[in-house]
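> Take this sequence and fold it.
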Amino acid sequence: MSRELTRKEKTAIRSLVVTWCANYDREYGCLPLDSDCYMLGKCWTGSYCRYFRESVLPLDPALEVALMSEGPRPDFKICPVCGGPVPPDRRQAYCSAACAKKAHRRQQREYMRKKRGASVDN
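Predicted structure coming up:
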C-alpha cells in the first residue's frame, strides 16, 4: 500500500540524491537513464531507484524507516540532546549511543553539583 510523500520527505529525498547519489549529475540528470532522475519527481511511496534504495537511503535512517514501513508514517520523537529523530520505540530516548552518553554525563554532572552544594551548606 502506497501513500503520498510529505513535503519534508520529498525535500530529504532531493537532498540525498543531489548530495550522495553517484548516478546523479546536475547537468545531465541520471547518468544510467540519460534523463531526469526518477527520484527527484517522486510523489508516492512504493517503487524506488535500486541504487537509491540500497546505497543512498541508508544514510538517513529516519527517512529509511519512514519510506520502507507499510502504512502511515511513524511519528518520530525528538532527541533531547541533538534534536535528531528517534524511532518510535517506547524504550529508546536518544537517537544514538553518543547522545545517550552525553546525556548521562550531563545528569551525573548535575547530580555531583547538587551533592557538593548540599555538603558545603552543612
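
> Every contact and neighbour count from this point should use C-alpha atoms.
Fine.

> can you pull the contacts of Cys43?
If you count contacts by Cα atoms under 8 Å, 6 or more residues apart in numbering, Cys43 has them with Glu4, Leu5, Lys10.

> Could you also give me the structure for this next sequence, so I can compare it with the first?
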Amino acid sequence: MGKLPRMDEGQFRRVKKLIRRLCANCDSGNCLLLDDGDPCPQMVSPTLICKYFRAAVLPADRKVHRAIMSARPVKCCRICGKPIFSCSNSVKYCPACALRERRRRDRERKAKAAPHFRK
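The predicted structure follows:
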C-alpha cells in the first residue's frame, strides 16, 4: 500500500467540519463503525486513514479534495502539458485537446478510407 495523504492545519480544520456535517458514520464525534464508540479516527489524525471518508465525504469539498489528493502523481496532457486529474489510466489528453485529437484522427481515418468509396 502506498503512502497515505497528509493534511496541513487549514485542511485538517475543514476536514473536521466536513466530517461533523456530512459523514454518515459520525455520531457526535464518535465513529459508528467502531464497536466501542471510540472517537472517529479521522477527527484526530491529519492523515487520511478512513476509506469511507476518502470515498464518500471528501469529494463534497472539491477544493480540499483536489489539494489533498493532488499529492499523488498527476498526469499531463501529451499535447499542451496541462495537468490531468483523472482516475483512469487510459487518459492521455486534457478535455480540450482530446476533442481536437479525436477530430484529427477521424479526419485521417476518413481520408484514408475515401479512395475506396470513389470507384
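
> How close are the two chains, by TM-score?
TM-score for the superposed chains, counting by TM-score structural alignment, normalised by the length of structure 2: 0.51, backed by 70 aligned residues with a Cα RMSD of 2.3 Å.

> returning to that earlier point: are any of the contacts of Cys43 of structure 1 buried, and if so which?
Buried by 16 or more other Cα atoms under 10 Å: Leu5, Lys10, out of the contacts of Cys43 of structure 1.

> Pipe the contacts of Cys43 of structure 1 into a markdown table and attach secondary structure and distance to Gly41 of structure 1 per row.
Conversion of the contacts of Cys43 of structure 1 to a markdown table gives the following (DSSP: H, G, I helix; E, B strand; the rest coil; distance: Cα to Cα, whole Å):
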| residue | secondary structure | distance to Gly41 of structure 1 |
| --- | --- | --- |
| Glu4 | strand | 12 |
| Leu5 | coil | 11 |
| Lys10 | helix | 9 |
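
> Strands of structure 1, start to end?
For structure 1, applying DSSP state E gives strands covering 24-25, 29-30, 77-78, 85-86.

> Could you provide those in a markdown table, with additional columns for distance to His104 of structure 1 and mean neighbour count?
As requested, the strands of structure 1 are exported to a markdown table (distance: least, Cα to Cα, whole Å; neighbours: other Cα atoms under 10 Å):
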| stretch | distance to His104 of structure 1 | mean neighbour count |
| --- | --- | --- |
| strand 24-25 | 42 | 16 |
| strand 29-30 | 45 | 18 |
| strand 77-78 | 17 | 17 |
| strand 85-86 | 17 | 18 |
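
> Lys114 of structure 1: which of the ones you listed is closest?
In terms of Cα to Cα, the element of those nearest to Lys114 of structure 1 is strand 77-78, at 27.6 Å.

> neighbours around Cys40 of structure 2, how many?
Neighbours of Cys40 of structure 2 under the rule other Cα atoms under 10 Å: 20.

> Kindly state which residue of structure 1 is aligned to it.
By TM-score structural alignment, Cys40 of structure 2 lines up with Cys37 in structure 1.

> Please name the nearest non-neighbouring residue to its match.
Spatial nearest neighbour of Cys37 of structure 1, excluding adjacent residues (Cα to Cα, 6 or more residues apart in numbering): Cys30 at 4.7 Å.

> Please look at the one you found and Asn23 and confirm they touch.
Yes. At 5.6 Å, Cys30 of structure 1 counts as touching Asn23 under the criterion of Cα atoms under 8 Å.

> picking up where we left off before, which residues are in contact with the match of Cys40 of structure 2?
Neighbours of Cys37 of structure 1 in contact, by Cα under 8 Å, 6+ apart: Tyr24, Gly29, Cys30.
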